[in-house]
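*Asks:* coords please:
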Amino acid sequence: MNTLFDALPKGVFIFLYADDIILVAIGKTKARTRTKLQAAVNAVGRWAEATDFNTAPEKCAIAHCCNSHHVAFDRPVKLAGATIPFRKEPKILEIKVDRRMTFTSHFQQIKKDCESRKRLVRTISSRHTKCNRKTALNVSQALIHSKIFYGLELTCRNWEGLATTLAPVYHGAVRFASNLLPSTPAEAACMEAGILPCRWAIAINVVKRALSFLEKTTGGECQILDIAKHIYSEFTNTQLPAIASMRRVRNRPWNKRCPNLDTKLTRIVKKDDPHSATQPKFLHLVNRKYQNHHKIFTDGSKLEEEVGIGIHGICEGLALRLPPECSVFSAEAAAIAVAIRRKSESIPTVIFSDSLSVILALETGESKHPYIQEIEDTCDILTTICWVPGHCGIKGNETADHLASIGRRTRSMVTREVPVNDITKSFKQKASNHFIDHWTNLRGHPQKIKGSLQRWEDRESRIEQKVLSRLRVGHTRITHAHTISRVNPPLCSTCNSRLTVEHILVNCPVYEDDLSYNDEDMSLNKSEGEGRRNDQQATIGGPPKNDNHQTLQANPMVITFTVLFYTFSLTVLRSLRDW
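*Replies:* Reported below is the predicted structural model:
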């Protein structure tokens, strides 16, 4: 199939998907465009005859994409004597393409197709005694998210329209999985479930697919790259870093030698061994196997947005910096790669590293990490990579660790290229922070309850979890039925205030005695009070005891809400069953 590219005339673009061919002809007038397209079709016909391929004109279609009126060519385009039909919205790999490339019809069709899938999620999440929200969310991701994100390489041209049109489908499935009301605010439903809203999820997938394209090509340009750069800049306020390309897409060839690896110390050194027992074992290994080898120690370090590597045993030591998006794994692998580059080629060398994950990745030969592939390609037979326990008082390892700490703050960089997995992970975190900043600026009831995307543990009972989820988002039948019936908001019959979940559980004087009892019960010293808060948050499925979330720890409503939920377990829970 690759010979087809050479058969086409100049000025015509071709896209090849298995045995499907897309020809793109661009011109200032219809007549000139039609002439280019006919020449390209004739070239494809001649190539098919020469290579014994069959062409099917009845399965082909022509589409006119521009901002002017949708008018067919004056003269037909023919293939093998048959006229190729002209269509307003042809399908390319099941994606409808309109003349303005907005994909409006395609988005509407996806929205229609997902309605039955949403009903399946609703059935799974509403007909069981036990809570199975995790399963419902996984089913939603498999059935609905896959449908929405299909073909993003093409539909990302109008990714804002995609997010606007299909957000109701995406968020509706989240509401069904959490047993929330259909009128629950979308962002509150996603935050309570611990997932990103539709717009942020689409942005992450667009960037992820653009990066996947970049790491497999060199110097290629396509539309998804420009859109990904714009999205990355919008969500992070920084530019998309340079991408480290893979050396190969497949696993290590069977006839390529695996680097010399030594993991004997993993079977000798135990996890709880003291330093006094670990050092003699290491020295015994060195004196027995590597007495005549040149010894190099490597290490990688990351602290917040600073990444560095340290190499001891080359000159007076090397301390270099990596881009802030790199992970500790990448830093450890980069340190070994640099050590192999700088070592002497004629002397047997042993490189000691405390990263067992890097050594295991080298052993399997299945890693697509560019630094790992560089080590596999450059490591010669005279070089051995040996695992050594870290932070056990081994002099060379401690020196390399110190150099790595210095490397985090130095100006000299190993490379500016970052592996795709590291950029993807970094962007996911920054996109989550972008949404959390947006969330905290809303300043409503749900913001007082939860301020992070961490998933809280669900209750075992589906009814209890349904009530709890609706109380968290502050959107219940008794407080928000007016949004459906279009009447005035309800007022509290006791104090004539706006009826809200916060008012019922915290401020209403009807429960003043219970509130006083809870205040007395919680009037402990500061250390005991903090421990009680953590215990109560863990009880309702909140963060663990050591969670450092300021919003939850500083807000007394969370504590009162927790105590009241269980104080009224026999009365309020029954009355709230239909919330």
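
*Asks:* When you work out contacts or count neighbours from here on, use the C-alpha atoms and nothing else.
*Replies:* Noted.

*Asks:* for the nearest residue to residue 193 once chain neighbours are set aside, helix, strand, or coil?
*Replies:* Of all residues not flanking residue 193 in the chain, residue 455 sits nearest, at 6.5 Å (Cα to Cα, 6 or more residues apart in numbering). When classified by DSSP: H, G, I helix; E, B strand; the rest coil, residue 455 comes out as coil.

*Asks:* unless I'm mixing things up, residue 455 is touching residue 190, no?
*Replies:* No. The pair residue 455 / residue 190 is not scored as a contact, 10.4 Å apart, by Cα atoms under 8 Å.

*Asks:* Here is a second sequence; please produce its structure as well for comparison:
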Amino acid sequence: MIVLSKIDYGIYIYGNSPKTTLKYLKSPYHQAARRSICAFPTSPIKNILAEAGLPTIEERHRELISKLVVKLIFSKNSVIDKDIHQSIRHKSKKRIQSSISKIIDKAHEMELQFKKPRKILLSYPPWHIKPDSILMNLAHYNKANTSNSVYCSLFSDISSELKKDGWEFIFTDGSKSLSHTSFAVTSENGFILRIGSLPESTSIFTAEAFAILHALKITMENNGKFIICSDSISVLRAINNPNNNTDLISSIRNKIAMMPKKIKLMWTPGHVNIRGNEEADKAANSAKEAPVFQFNAFTKQDLKTRINKNLKTLQQTEWSLYHHHYKKVNPTKSPPKYPTNLPKRKITNFVRLRLGHISTTHQHLLTRNNHPICVTCNTTLNISHILENCQISKPIMDSVFKNLSIYDTLKNPNSKNIENVNKFIETLKLTL
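*Replies:* Modelled structure (predicted):
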């Protein structure tokens, strides 16, 4: 923890340093990771870092640079904005790049569009939203215990009273699948007022909020009084929350405060056969197949989610190309969680057997002797041979692990498996 914190502090400086300089950083970092899990000195550092749940220096650099990408895109500093626009406009690279231009290059490498969202001029504070601007009458009923017919009846009663005062109803909805995100704004009878597609990484929360924002723009362009119905209770609660100052929510709150007598929001439960809500849901889903406008709408959290997903995919791709015994016991490169009620020595034995480097098979690397030979099988003695082909170890494994394979046991570091592995080591008289 101490070494990694110091490395993180200077990572923006050494991130583009030559490999010879990075060696001075890697040595103490790798040594600290090796000692933290009591690994054998000759164990591959890739295995050690995966077992310890730590990133490589290169992975850590990519992760922290990605965090800076988010900060730059959503920066509200005019000086930084000017530098960003200059770096984007200059197509030819300078001999000595600025830190901002290097981060923009990293963003392009990760296939991130470095396009800043439009800034929102906020002129109304959150407390200017009147209590009756957001109608949450139907939210008082528990959806699990309220039937569709009851919800329809309640909505009909509320809408009838409001229509008498001249209010018109507009419905919004967002839709998200594995490969598509979209939104729609419709009238009560299902006429599509606005429909669009959003970036794949956009969350359903952003899609629902973006639909409300477009509905507000439509109402402001037309005469009359409008109630915008949404089935996203999380978005409406965010609008009601004065501590939520994200650009998208603040923009919605700003427009409501501008025209309190013309615009109201209302929560309507989804999928309970309220006609307007069902029509909006169909329209949002139809955007997956129909040619619609693409809107570049995303929030800071959406961008973080996409970056984390890209980084995880990149790490998994790199790990899939790695060939070693350790990959059989940790195919997904996930850090194991060891029980705390066992002696350290037993856990160390289990870890070293997972890593595939033990004194019996790799002591010769330190003593500079010849590679050990299995006397019974007359072949090179390594961890794969011991666990898979050795005539001596096979009957011992059958008696200790029963029907389970040794690799399945090593994948799951619970107390029982650790005890069985130590029993196997003692019986076979392996030196770890």
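
*Asks:* Next, the TM-score between them, please.
*Replies:* Put the two chains on top of each other and the TM-score (TM-score structural alignment, normalised by the length of the second structure) is 0.78; 405 aligned residues with a Cα RMSD of 3.8 Å.

*Asks:* what distance separates the longest helix along the second structure from the middle of the whole chain?
*Replies:* Secondary structure of the second structure per DSSP state H: the longest helix is helix 300-320. Here helix 300-320 of the second structure is found 7 Å from its chain centre; the criterion is Cα atoms, centre = their mean, to the nearest Å.

*Asks:* Stretch 317-333 of the second structure too?
*Replies:* 21 Å.

*Asks:* again, but for stretch 393-404 of the second structure
*Replies:* Put simply, stretch 393-404 of the second structure sits 40 Å off its chain's centre (Cα atoms, centre = their mean).

*Asks:* before we move on, the earlier item: so residue 455 and residue 190 of the first structure - more neighbours on which side?
*Replies:* Comparing residue 455 of the first structure with residue 190 by neighbour count (other Cα atoms under 10 Å), the higher total belongs to residue 190, at 20 against 14.

*Asks:* wait, what's in contact with the more buried one?
*Replies:* 171, 174, 196, 197 (Cα atoms under 8 Å, 6 or more residues apart in numbering).

*Asks:* if we can go back for a sec, roughly how far does the residue nearest to residue 193 of the first structure sit from residue 123 of the first structure?
*Replies:* Distance, residue 455 of the first structure to residue 123 of the first structure, by Cα to Cα, to the nearest Å: 22 Å.

*Asks:* what do you get for residue 82 of the first structure?
*Replies:* Distance, residue 82 of the first structure to residue 123 of the first structure, by Cα to Cα: 50 Å.

*Asks:* cool, and residue 249 of the first structure?
*Replies:* Residue 249 of the first structure sits 41 Å away from residue 123 of the first structure, going by Cα to Cα.

*Asks:* which residues sit in contact with the residue nearest to residue 193 of the first structure?
*Replies:* Contacts of residue 455 of the first structure by Cα under 8 Å, 6+ apart are 192, 193, 194.

*Asks:* can you pick the most crowded of these?
*Replies:* Greatest neighbour count in the contacts of residue 455 of the first structure, by other Cα under 10 Å, goes to residue 192: 24 neighbours.

*Asks:* mind checking how far that one is from residue 475 of the first structure?
*Replies:* From residue 192 of the first structure over to residue 475 of the first structure the distance is 12 Å, taken as Cα to Cα.

*Asks:* What ranges does the first structure have for its strands?
*Replies:* Counting by DSSP state E, the first structure has these strands, from start to end: 12-17, 20-25, 78-79, 82-83, 91-92, 95-96, 242-243, 260-262, 294-303, 306-312, 318-322, 349-353, 383-387, 417-418.

*Asks:* Buried deepest among these, which one?
*Replies:* Neighbour counts (mean count of other Cα atoms under 10 Å) averaged over each of the strands of the first structure peak at strand 306-312, with a mean of 29.

*Asks:* Onto which residues of the second structure does that one map?
*Replies:* Under TM-score structural alignment, strand 306-312 of the first structure corresponds to residues 180-186 of the second structure.

*Asks:* So residue 377 of the second structure is in contact with residue 390, correct?
*Replies:* Yes. Using Cα under 8 Å as the test, residue 377 of the second structure is close enough to residue 390 to be in contact (6.7 Å).

*Asks:* Have a look at these two and say which one is more surrounded.
*Replies:* Using other Cα under 10 Å, the more surrounded residue of residue 377 of the second structure and residue 390 is residue 390, with 19 against 13.

*Asks:* Isn't the more buried one up against residue 375?
*Replies:* No. At 10.2 Å, residue 390 of the second structure does not count as touching residue 375 under the criterion of Cα under 8 Å.

*Asks:* Please identify the residue in the first structure that aligns with residue 253 of the second structure.
*Replies:* Aligned partner of residue 253 of the second structure by TM-score structural alignment: residue 376.
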